[in-house]
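J.: Below is the sequence, then the predicted model.
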Amino acid sequence: MTQEAHVTQGPLTTEAGAPVADNQNSETAGVGGPVLVQDQLLLEKLAHFNRERIPERVVHARGAGAYGTFTVTADVTPYTRAAFLSEVGKQTETFLRFSTVAGNLGAADAVRDPRGFALKFYTEEGNYDLVGNNTPVFFIKDAIKFPDFIHTQKRDPYTGSQEADNVWDFWGLSPESTHQVTWLFGDRGIPASYRHMNGYGSHTYQWNNEAGEVFWVKYHFKTDQGIKNLTADEAGRLAGEDPDSHQRDLREAIERGEFPTWTVQVQIMPAADAAAYRFNPFDLTKVWPHADYPPIEIGKLELNRNPENIFAEVEQSIFSPAHFVPGIGPSPDKMLQGRLFAYGDAHRYRVGINADHLPVNRPHATEARTHSRDGYLYDGRHKGAKNYEPNSFGGPAQTDRPLWQPAAVTGATGEHAAVAHAEDDDFVQAGNLYRLMSEDEQARLVENLAGFIAKVSRDEIAERAIANFRAADADFGKRLEAAVQALRG
């Protein structure tokens, strides 16, 4: 669905539509005199200019996006009743926003940082948002630690810079981060472009079918352009020469008609498997090994249309993992549970309570029918309809069919750690990842980590960080310790 083109022909006007006689000179009290308050064009332009920006995202501020299509390539109706997945060949319009995590709106693209991979499906049953990254795991497993983690990645409140002490102090004291940090400082830590990286839903989600059967799923988006990455030296040069490198690459590829595509896969776990699985299937710091649950191809994602205005369609786009459709729902993943609130709340603050009314955010294949009214920038779309339910005037009413199946819970309320599964610890998967790497890949990983750890000011912070990698793999820790000692003298 494209937006109606704004009128560009005819005379320049004010915001109220009055023709502008002179857009070059302010109105003054005589030649060379002071400017008059009655020059409403001047005041209108300056006031609008002062308000052109909205608060940037606290994380994922730096991003780019494009529209596209998702096409179903396999029958998944045994697992989900989601209408947009109901038949092979069915297409759904999408909008995908890529981003870095830690940098602000003006930061460079070519940096060592996870990439956001936020995908909106404009389905006939409402918008479905899949909010993920280019990594299958994350640094922490409970949303209560997310503000602490992000504070270590952003600018220190005293120095105004990102501080190695803060980063490694938190990671060293949070052993669960070892897997993601090993991933981030490996060869895939700096993608060459948004087109040349994979995307992942990362979290575990619920699928449920027409019979009410429940399955746990993980999403994978495998780039058809091939994986391409930058070395630290290449990224440093590119970030200085072209800070907009990733955004420019995506836009220009689509302009050339080289539409990037991803093969979409899912891992599917019957709900009954979860309790006895060797890893906690709802732990965001863990993957499901493919040997246990092989990825199954279900579709193809293509990006084929650039936004016409970056602010309106990329900066004001909103995504929330709470935007589900029938047949898809949440899991007990504690990071996901926190994000179900935090994402929507961030957008209500940043864009406004009616952000869902904006063209990029509103449903394209159906109509939102709610009883919410008023608020900042409300457009009056409901006209004279009643704003309560139930009512006797033909207003929208509940369906009595939940989007997802209920999950059984037991026990006392409290601040509980997750139940440990047979092979749960903070290091086993990081060690497995290290041992999967070639000798050259391991050498680059150690070099990348050592260069950053060596910047910390206190020996105990460096030693604690190294100890986590030693727990993952003895050789990994030994090589890293030697490399850090060499750099620190």
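T.: Thanks, I have the structure now. Numbering: from 1, shown residues only.
J.: make it CA atoms for all contacts and neighbour counts henceforth
T.: Noted.
J.: Roughly how far does residue 450 sit from residue 481?
T.: For residue 450, the distance to residue 481 equals 8 Å [C-alpha to C-alpha, to the nearest Å].
J.: Ignore what I typed, I meant residue 391.
T.: Distance, residue 391 to residue 481, using C-alpha to C-alpha: 69 Å.
J.: ok, which stretches of the protein are helices?
T.: If DSSP state H is used as the criterion, the helices of the chain fall at 40-50, 146-153, 164-173, 178-184, 232-241, 245-255, 310, 334-350, 428-436, 439-453, 459-472, 474-488.
J.: for the second one, packing partners?
T.: What that stands for is helix 146-153. Here helix 146-153 touches helix 164-173, going by 3 or more C-alpha pairs under 8 Å, 6 or more residues apart in numbering; DSSP states H and E.
J.: Show me how far the helix it packs on is from its chain's centre.
T.: With C-alpha atoms, centre = their mean, to the nearest Å as the basis, helix 164-173 stands 23 Å off its chain's centre.
J.: Now do that helix against helix 459-472, angle only.
T.: If you take axes from the mean of the first three to the mean of the last three C-alpha atoms, to 10 degrees, helix 164-173 sits at 40 degrees to helix 459-472.
J.: Please spell out which residues along helix 164-173 are buried.
T.: Of the residues in helix 164-173, 164-172 count as buried by neighbour count, 16 or more other C-alpha atoms under 10 Å.
J.: Then stretch 102-122?
T.: For stretch 102-122, by 16+ other C-alpha under 10 Å, it's 102-105, 107-122.
J.: structure B:
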Amino acid sequence: MRHCRQAGGDGRAGGSHRLVIAGIQLGRRAMKPTRKQADARAAKGRQDVGEGQAAAQTLTTNQGVPVGDNQHSLKAGLRGPTLLEDFILREKITHFDHERIPERIVHARGSAAHGFFEAYKPMTAFTRAAPFQAAGKITPVFARFSTVAGERGSTDTARDVRGFAVKFYTDEGNWDLVGNNIPVFFIRDAMKFPDLVHAVKPEPHNGMPQAASAHDTFWDFASLMPETSHVLMWVMSDRGIPRSLRMMQGFGVHTFRLVNAQGESHFVKFHWKPKLGTHSLVWDEAVKISGVDSDFHRRDLWDAIEAGEFPEWELGLQIFTEAQAEGFSFDVLDATKLIPEELVPVTPVGRMVLNRNPDNFFAETEQVAFCAAHVVPGIDFSNDPLLAGRIHSYIDTQISRLGGANFHEIPVNAPLAPVRNNQRDGLHRHTVARGRVAYEPNSLGGGCPFEAGTAGFVSFPQAVEGDKVRGKPEKFADHYTQATLFYESQTAVEKAHIAGGFRFELSKVTVPAIRERMVSSLVNVSKELAGAVAAGLGIALPAAMPRVQPQPAMPEVTRSPALSLMALPGDGGIRSRRVAILMADGVAGESISAVQAALQAAGATVQLIAARLGPVTSVSGPALEATATFENTSPVLFDGLVLPDGEAGVTLLGQQAEVMDFISNQYRHGKTILALGASAVLLQRAGIGAVLPKGKPDPGVLMDAKVKVTSVTAAFVSALGKHRHPEREAAQTAH
């Protein structure tokens, strides 16, 4: 100790051990600076920042080390694997993963269900993964759906990406297919993930807005990162506001590998397609639903399963070789790109059915831990630099959020396959391990557990060669081609919704330069789109933002119909659709009962709504019972509307302001409306006819004045199965 003291200080034996930091002398008699001295030093510091802005604000690690490149992870070659020695990436991701306790940093608001996956046929030619080994093979699953940006108490119907994560409890351990309802992502390197989430989350100075990207920091980031262009097309489209969790697609986002028993590898993209079709809300509808029922999506999923209307998705695979991938005009390791189905068709391989709600929300939905690193033999990774960060990030997050390294022992996370390893102790340990051996190799335990050798998980032996670099492959620099592909693949109504989404979001931005910069980026996607957005913002169309890659490769596909929601109608059924029938004393009960019975037989949920709960007097037919009121429900919660016959009842309904609200909202949102007999007058009062402004019939407005109730009800069921009638909106726009 004496030696340490003598060797320290100012370098002189017996020195005064002073330390000088930022001009302040510290030592045994260091004095606290006076207020005047502190103010002088602060002023000097501000002057230094002004004179040397770049040096004073250089980005550093937590240890103060200057960061030379904050855009790219360290990789072995431009398309090689991300290296574990990248301490800058690891520090950034690790700090990010621990920023919230105990709520998830992203995907905090979610709902989930138990179910099963059933394989259609063996896929042994491509993979040895357990779920795909035989036709009819059943694998238990637990699926969780979530919004990304909002906190646990936020709303379901915000415009956002939705998480779509499925845990397969396979014979050889748990496989987590962790994806989204959109096949591409905002960024292509995990280095940028903390920046993205920091930008989209509520702004730190005031904590607003919640569960929304319509604010300055997000669009500042997006306008400076043109690689976000493709996913922004999807999020600003109707995909960003799904009608139901049961009616949205799911995607694995990344390129993965399939490896068969012979060690042969193929690349793969995972697709979930809902049996009910892929349907959306319109923005006005989503906003109103948010105010009426912030749990709209969660309640919809729960109620459907409780009613026995089990949601179902078909799993499809895009399987392709590395040689094929090398020939594409885009890079399959780029998470901002998709593979058009015209290049690689989607092969259906099985179905997922969710048939049981969780027994306890916290124990299961909240504590379930998904991880992109959880794969089983037959599933392996590609060199996608975003996937590399997710492999690290998920486990690190679970350790923080669930209290330690034993989160895998929570029942919802525990595999059905036996667990035998030498892990021990730690917080929240559930397993009581017996015996004296917790190491390998050993002789005291008979050498158990043994390594599985080639029967276990073996990473695909991909050759790796390249210099340690921070950068990206050349094809990664094309930010706009696939954004244009998505936009040009939409119908006119869908294009109008995309433009409206951008206008709304950017109109909330308070810094004009950010708005203009974002529109200049959109010019590279579509001048038509950029012009529509600029006009709505009251600005002149700016020049196109300079491209990183002035001459991108010619795309193989310039229009892909599969990217439009119109190509994903589902089976045309109306099972679990919600229909409102309005009533008042004096309605014709016979026709109401007939329509109600027909709708229920087709699987719809029917709610009888009146000014008060309880019995409603009818002029014919059986007694009617109102199960909801105009006061406690809303038109935006229903997929279709039926107006009753009976002049006395229709007269009373016409005196209710809420009835006109029901009719106008259902019509405005493209829903199907059936007016029985005398209620045609209610449509006339609302200014609604059975034909569109240019004279074509409105397929979503039906009346029974000259046809039988049974016939018009059948037509109503058919129209309701289309979900929405975009012809009405297109006609209104043209008119």
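T.: Alright, I've got the coordinates. Since we're looking at a predicted model, the values are computed, not measured.
J.: TM-score of the superposition?
T.: After superposition, the two chains reach a TM-score (TM-score structural alignment, normalised by the length of the first structure) of 0.86; 433 aligned residues with a C-alpha RMSD of 1.7 Å.
J.: before we move on, the earlier item: who has more neighbours, residue 391 and residue 481 of the first structure?
T.: Neighbour count, other C-alpha atoms under 10 Å: between residue 391 of the first structure and residue 481, residue 481 has more, with 22 against 11.
J.: Return the residue of the second structure aligned against that one.
T.: Counting by TM-score structural alignment, residue 481 of the first structure corresponds to residue 534 in the second structure.
J.: ok, the counterpart of residue 328 of the first structure in the second structure to residue 270 of the second structure distance?
T.: Mapped onto the second structure by TM-score structural alignment, residue 328 of the first structure lines up with residue 379. The spacing between residue 379 of the second structure and residue 270 of the second structure, counted by C-alpha to C-alpha, is 12 Å.
J.: go on, residue 281 of the second structure?
T.: 25 Å.
J.: same check, this time on residue 660 of the second structure
T.: 45 Å.
J.: Compare those two and say which is more crowded by neighbours.
T.: Neighbours of residue 660 of the second structure and residue 270, each counted by other C-alpha under 10 Å, are more numerous for residue 270; the result is 21 against 17.
J.: so who does the alignment partner in the first structure of the more buried one touch?
T.: Matched by TM-score structural alignment, residue 270 of the second structure corresponds to residue 219 in the first structure. For residue 219 of the first structure, the contact set (C-alpha atoms under 8 Å, 6 or more residues apart in numbering) comprises 200-202, 264-267.
J.: and if you look at residue 84 of the first structure?
T.: By C-alpha under 8 Å, 6+ apart, the residues touching residue 84 of the first structure are 90-92, 123-124.
J.: Mind picking the one among those that's closest to residue 281 of the first structure?
T.: Residue 281 of the first structure has its nearest neighbour among the contacts of residue 84 of the first structure in residue 123, at 27.8 Å by C-alpha to C-alpha.
J.: count of neighbours near the aligned residue in the second structure for that closest one?
T.: Aligned by TM-score structural alignment, residue 123 of the first structure pairs with residue 170 of the second structure. Applying other C-alpha under 10 Å, we find 19 other residues in the vicinity of residue 170 of the second structure.
J.: What distance do you get for residue 170 of the second structure to residue 673 of the second structure?
T.: Going from residue 170 of the second structure to residue 673 of the second structure by C-alpha to C-alpha gives 47 Å.
J.: do residue 438 of the second structure as well
T.: Using C-alpha to C-alpha, residue 438 of the second structure is found at 68 Å from residue 673 of the second structure.
J.: Which of those two has more residues huddled nearby?
T.: Using other C-alpha under 10 Å as the criterion, residue 438 of the second structure and residue 673 rank with residue 673 on top: 26 against 16.
J.: Check the contact between that one and residue 666; I expect there is one.
T.: Yes: when contacts are counted by C-alpha atoms under 8 Å, residue 673 of the second structure is listed as touching residue 666 (7.3 Å).
J.: who touches both of those two?
T.: 640-641.
J.: contacting residues for residue 255 of the first structure?
T.: Here residue 255 of the first structure is in contact with residue 306 (C-alpha under 8 Å, 6+ apart).
J.: Correct me if wrong: residue 184 of the first structure contacts residue 111.
T.: No: the pair residue 184 of the first structure / residue 111 is not scored as a contact, 10.9 Å apart, by C-alpha under 8 Å.
J.: and for these two, which residues touch both?
T.: Among the neighbours of residue 184 of the first structure, those also in contact with residue 111 (C-alpha under 8 Å, 6+ apart) are residue 190.
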